[in-house]
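Trainee: Kindly generate the corresponding structure for this input.
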Amino acid sequence: MRFSAPFLSVVATYLAVGVQANPVASPEVNITARTTYFSGLATYYNPNGNYGACGARMQNSDFIVALSPAHYHNGAHCWQHLNVNYESKDIDVTIGDLCAECTTEGIRLSSGAFSALAPLSAEIISVVWNFE
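Mentor: Model (predicted):
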C-alpha cells in the first residue's frame, strides 16, 4: 500500500504533537462520569486488632471496609480506597477485609467508619459507594 508524501507528513506531525502534548486536567472536567457507583447496605463490625483478609491487623477506629467476594476479587483490591456516602456524609475507607456474607453491593465497615456516617444503633444503612 502506498501513501502520498503530504499524507505521511500530516501523520508524522500528528504523532509528534501527540507525543509532546502534556494533558492538563481542567477544573470543569467531570471525571465522575467515568466512575461506577454502587448502592447497597452497609453494616459494621469490630476488627479488634485481628488480621483482615488483606493481611494486616485492623483496629475498630480504622476506616476499613470489607467487600463482598464479588468485589474483593481474591484480594485484588486490597488497600485501595472507597468513597462511601450516606445522607450527604462522605468518608474515605481502605479495603482491608473480605465480607463473605455480604451481598454483591453490600459492604461491612469498621465500627469507627460506620459511626462517622451514622450511630452504631442504626446497625444497617443504605449507602452509595465507589472505588476512588
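
Trainee: rest of the way, CA atoms for contacts and neighbours
Mentor: OK.

Trainee: State the number of residues packed around residue 58.
Mentor: Per other C-alpha atoms under 10 Å, the neighbour tally for residue 58 reads 19.

Trainee: Correct me if wrong: it contacts residue 65.
Mentor: No. Taking contacts as C-alpha atoms under 8 Å, residue 58 lies outside contact range of residue 65: 10.3 Å.

Trainee: Another sequence for comparison is provided below:
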Amino acid sequence: TDLFSGTYYGTGLGACGITNKDTDFIAAAAESLFDSFPGATANPNNNPICGKKVLAQYEGKSVEVTITDRCGGCTLEGSLDFSPSAFSQLADMSVGRIHGMTWQFIS
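Mentor: Sure, this is the predicted structure:
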C-alpha cells in the first residue's frame, strides 16, 4: 500500500462544478491524478473522478469523502486536499499536513 500526504483547504466552487462548504466531507485529488483519470477531458466538470468516494486512513482513524475538486498544489499524485471537517476526522487541524496516509476508491 502506498503512503500519501494530506492537508486541508478552504472550500468553494471546485473543479467538478460543485460549490462545497468547509463542513462537507469532500476532498480535492492531486492534479496529476485528476488530469490523468480515465475518461478525463478538457472540461473538468465532466471528469469521471468527480463524485467518486474515497476512504482515507491515518493512524487508526478514517474518513469517507467525495472527490469534488482538483488540487493544483498537490505535487504528489496520491495526495489529497480535504475540507476542514474531513481533515479533522484524521488529525488535529494544528498538524497542518499529515504524512503516511493511505486511501482507496470505494465507489
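
Trainee: picking up where we left off before, tell me, what's touching residue 58 and residue 65 of the first structure both at once?
Mentor: Any residue near both residue 58 of the first structure and residue 65 by C-alpha atoms under 8 Å, 6 or more residues apart in numbering counts here, and that gives residue 96.

Trainee: After the longest helix along the second structure, which helix or strand is next?
Mentor: If you go by DSSP state H, the second structure has its longest helix at helix 31-36. Under the assignment DSSP states H and E, the closest C-terminal helix or strand after helix 31-36 of the second structure is strand 53-58.

Trainee: My read is that residue 56 of the first structure contacts residue 96, right?
Mentor: Yes. Using C-alpha under 8 Å, residue 56 of the first structure is in contact with residue 96, at 7.5 Å.

Trainee: These two: which is more packed in?
Mentor: Using other C-alpha under 10 Å as the criterion, residue 56 of the first structure and residue 96 rank with residue 96 on top: 28 against 12.

Trainee: Quick one: residues contacting the equivalent of residue 104 of the first structure over in the second structure.
Mentor: In the second structure, the residue matched to residue 104 of the first structure (TM-score structural alignment) is residue 77. Residues in contact with residue 77 of the second structure, defined by C-alpha under 8 Å, 6+ apart, are 30-33.

Trainee: would you list every one of the strands in the first structure?
Mentor: All strands of the first structure, identified by DSSP state E, fall at 38-45, 64-67, 81-86, 89-98, 107-110, 125-131.
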